[in-house]
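Enquirer: fold the following and give me the result.
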Amino acid sequence: MQITFKLLKKEEANIILPYLDIMNHHKVPMDVLKERFEEMLSQNYEAFAIYDHDQLIGCFGLWNMTRHYCGRSLEADHVYIEDTYQSKGIGAQLFQWIEVYGKEKGVTTVELNTYVENFPSHKFYYNQGFIARGYHFLKKI
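Expert: Purely as a prediction, here's the structure:
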């Protein structure tokens, strides 16, 4: 395996839409998902592809922001690695890469959200040195 992480230009970012669709359990219509994704790309958001050599195997995004409680931060978003590539150390490699990338950008904190019922991800993130700092609530209006 030769794993690389590539920042996607706006015009090529749609290659990861199928992964976002899977992550949303196909509940968001593709045209809505695409519209939202394009809006995200116009904000403080970067989309990345994960490759094994030249084969696309996953994706992730990073929000770049400053928060009152932790300073400059990157928030990892929609981290997805194909099933056949999971449990091979790629996630750990990814978060090490994110830390280096963040330090280069002057960031002091990496944060993320994960679904409450996604217990395997909780164990993974604890093993990567993350702590559970709070709850993420939402209310659709």
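
Enquirer: okay, CA-based contacts and neighbour counts for the rest of this
Expert: OK.

Enquirer: number of residues surrounding the closest residue to residue 79 other than its chain neighbours?
Expert: Distances taken as Cα to Cα, 6 or more residues apart in numbering put residue 60 closest to residue 79, at 4.3 Å, once the chain neighbours are dropped. Neighbours of residue 60 under the rule other Cα atoms under 10 Å: 22.

Enquirer: which residues touch the host helix or strand of residue 60?
Expert: Using DSSP states H and E, residue 60 sits within strand 55-67. Strand 55-67 is touched from outside by 16, 19, 44-51, 72-82, 85, with contacts defined as Cα atoms under 8 Å, 6 or more residues apart in numbering.

Enquirer: show me which of those residues are buried.
Expert: 16, 19, 45-51, 72-81 (16 or more other Cα atoms under 10 Å).

Enquirer: which of the contacts of strand 55-67 fall in helices?
Expert: residue 19 (DSSP state H).

Enquirer: just the contacts of strand 55-67: which are in strands?
Expert: 45-51, 72-81 (DSSP state E).

Enquirer: rewinding a little: what residues of the strand holding residue 60 count as buried?
Expert: 56, 57, 58, 59, 60, 61, 62, 63, 64.

Enquirer: one more to put side by side:
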Amino acid sequence: MNPRIVIRHLDTPADWTRAFSVMKQLRPHLTDATAFCTQLRAQHEQGYRLIAASDADTVLGLAGYRTQMNLIYGRFVYVDDLVVTNELQRSGIGASLLDAVRNIARESDCAHFVLDTGLHMALAQRFYYRNGLLARGMHFVETLNDTTEQTR
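Expert: This next block holds a predicted model:
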């Protein structure tokens, strides 16, 4: 990875606005930066954190995560979002973001590091295998209403 690239937490609406176009590559249903910031503020209050790989003020990749606890994993970090700009995929940025979140999990005494990916995402699955993650289950979803926010 380029030594000019820095990985840091994004904690302000100004930071989140700079990250919007990159997150939109992963979550194309996001259409408005202001609504995105409002959503991130609500998620941040529930423990969601967003880190970015940046070169100066240009966001190149993002990882969104949260620390949770359940009976299956004990204390663990769950990665909600992982994206690198299309032109920089396979550059090591995604692996560096995963490593950064994995280190946060270790420093937080988490027992596991967990994420989901779509069954149709063969390239992502290979990336996760190469980076030490193993498939351990399937994620099931039932849509309870027709609102756009609830179906994502």
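
Enquirer: returning to that earlier point: quick check: the aligned partner of the residue nearest to residue 79 of structure 1 in structure 2 vs residue 44 of structure 2, distance?
Expert: Aligning on TM-score structural alignment places residue 60 of structure 1 opposite residue 63 in structure 2. Separation of residue 63 of structure 2 from residue 44 of structure 2 (Cα to Cα, to the nearest Å): 13 Å.

Enquirer: repeat that for residue 137 of structure 2.
Expert: From residue 137 of structure 2 to residue 44 of structure 2 the distance is 27 Å (Cα to Cα).

Enquirer: just want to know which of the two has more residues nearby.
Expert: With neighbours defined as other Cα under 10 Å, residue 137 of structure 2 and residue 44 compare such that residue 44 has more, 15 against 7.

Enquirer: residue in structure 1 paired with that one?
Expert: Using TM-score structural alignment, residue 44 of structure 2 lines up with residue 41 in structure 1.

Enquirer: from residue 48 of structure 1, how far out is that match?
Expert: For residue 41 of structure 1, the distance to residue 48 of structure 1 - Cα to Cα - is 11 Å.

Enquirer: and what of residue 6 of structure 1?
Expert: 5 Å.

Enquirer: same question, residue 135 of structure 1
Expert: 26 Å.

Enquirer: could you do residue 35 of structure 1 as well?
Expert: Residue 35 of structure 1 sits 18 Å away from residue 48 of structure 1, going by Cα to Cα.

Enquirer: do residue 123 of structure 1 as well
Expert: 24 Å.

Enquirer: where in structure 2 does the longest helix along structure 1 fall?
Expert: Ranked by number of residues, the top helix in structure 1 under DSSP H is helix 90-104. Matched against structure 2 by TM-score structural alignment, helix 90-104 of structure 1 falls on residues 93-107.

Enquirer: average distance between that stretch and structure 1?
Expert: On superposition with structure 1, the mean distance recorded for stretch 93-107 of structure 2 (mean Cα distance after the TM-score superposition for structure 1) is 1.8 Å.

Enquirer: any idea what residue 79 of structure 2 aligns with in structure 1?
Expert: In structure 1, residue 79 of structure 2 lands on residue 76 (TM-score structural alignment).
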